[in-house]
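**Q** Sharing a model that was predicted from the sequence below.
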Amino acid sequence: MTTLPPSKVNEFPEDSLEKKVYNIADSLEEYIPIMNDRNRLGYNLYKFMTGEGDSPEVIVRNAKLTVENISYDELANKIKQELEKIK
């Protein structure tokens, strides 16, 4: 039995919607310290931007994020401001 190297990861192009919303989630590392929570937030933001998901206010409350040093309302407002920049 042999161990194969992991498969390569294809990154999204810098100008893609996916990359932009995941960058927003990654920029909130000081408030959302757990990487899986940031990935979940990025996915939910992508769904919102494509018209399939909930607004940031609902996402922040329902995504079960571990939030530190900021309230849920303040975090939702920060996210909304960042989303306005990429619309």
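**A** The structure has been received and is ready for your questions.
**Q** contacts and neighbour counts: CA atoms only from here.
**A** Fine.
**Q** Which elements pack onto the strand or helix carrying Asn36?
**A** Secondary-structure assignment from DSSP states H and E places Asn36 in helix 35-49. Contact partners of helix 35-49 among helices and strands, from 3 or more CA pairs under 8 Å, 6 or more residues apart in numbering; DSSP states H and E: helix 17-27, helix 56-62.
**Q** Could you dump those helices into a markdown table with mean neighbour count added?
**A** What follows is these, written out as a markdown table (neighbours: other CA atoms under 10 Å):
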| stretch | mean neighbour count |
| --- | --- |
| helix 17-27 | 19 |
| helix 56-62 | 16 |
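**Q** so which of the ones you listed gets nearest Leu45?
**A** helix 17-27 (6.2 Å; CA to CA).
**Q** so Ala25 makes contact with Asn39?
**A** Yes - Ala25 is within contact range of Asn39, at 7.1 Å (criterion: CA atoms under 8 Å).
**Q** Please name the spatially closest residue to Pro56 (chain neighbours excluded).
**A** Nearest-residue entry for Pro56: Ala76, 5.4 Å, with adjacent residues in sequence omitted and distances by CA to CA, 6 or more residues apart in numbering.
**Q** Okay, one more to line up with it:
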Amino acid sequence: MRHLPSVGAILAPPESHPYLVVKQDNNGTTFVISDIEIPGLTGVIAHTAHAIRRPIGGWTHPTSHDIPALPLPDTAVLTRPDADPPF
């Protein structure tokens, strides 16, 4: 990338539509990612692609307290604390 991506929003009351602009360092190829067509770019677009819209959000990572422990099978082999490890 030539520089950090730029972020903006298209206002279409009562909604706003975010977009992302990424400019590459290879002769300035520019990518504009948006969920709607941007009116000012209609005559200068070389390629377009459409993707299925997915929700974007922040989710917390589960911790060991969030994951239930698996029960030990009835045939678990118990070892003495002073025994050598099995490896």
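**A** Sure, I can see it. Computed from a prediction, not measured in an experiment: that's the story for all the values here.
**Q** What does the TM-score come to for these two?
**A** Remark: TM-score between the superposed chains equals 0.25 [TM-score structural alignment, normalised by the length of structure 1]; 40 aligned residues with a CA RMSD of 4.1 Å.
**Q** need the contact list for the closest residue to Ser34 of structure 2 other than its chain neighbours.
**A** Leaving aside its sequence neighbours, Ser34 of structure 2 sits nearest to Tyr19 (CA to CA, 6+ apart; 4.5 Å). Contacts for Tyr19 of structure 2 (CA atoms under 8 Å, 6 or more residues apart in numbering) come out as Val7, Gly8, Ala9, Ile10, Val32, Ile33, Ser34, Asp35.
**Q** Give me the neighbour count for Glu74 of structure 1.
**A** 11 (other CA atoms under 10 Å).
**Q** distance of it from Lys19 of structure 1?
**A** 23 Å (CA to CA, to the nearest Å).
**Q** what does Leu83 of structure 1 give?
**A** On the measure of CA to CA, Leu83 of structure 1 and Lys19 of structure 1 end up 12 Å apart.
**Q** Val60 of structure 1 contacts Asn77, doesn't it?
**A** No - taking CA under 8 Å as the definition, Val60 of structure 1 is not a contact partner of Asn77, at 10.2 Å.
**Q** Grab the longest strand from structure 2 for me.
**A** Ranked by residue count under DSSP state E, the longest strand found in structure 2 is strand 15-23.
**Q** For the helix or strand just after that one, name the packing helices and strands.
**A** Per DSSP H and E, the first helix or strand lying C-terminal to strand 15-23 of structure 2 is strand 30-34. Applying 3+ CA pairs under 8 Å, 6+ apart, we find strand 30-34 of structure 2 packed against strand 15-23.
**Q** mind listing what's buried in the strand it packs on?
**A** Tyr19, Val22, Lys23 (16 or more other CA atoms under 10 Å).
**Q** still on that earlier bit, which of the contacts of Tyr19 of structure 2 are buried?
**A** Val32, Ile33, Ser34.
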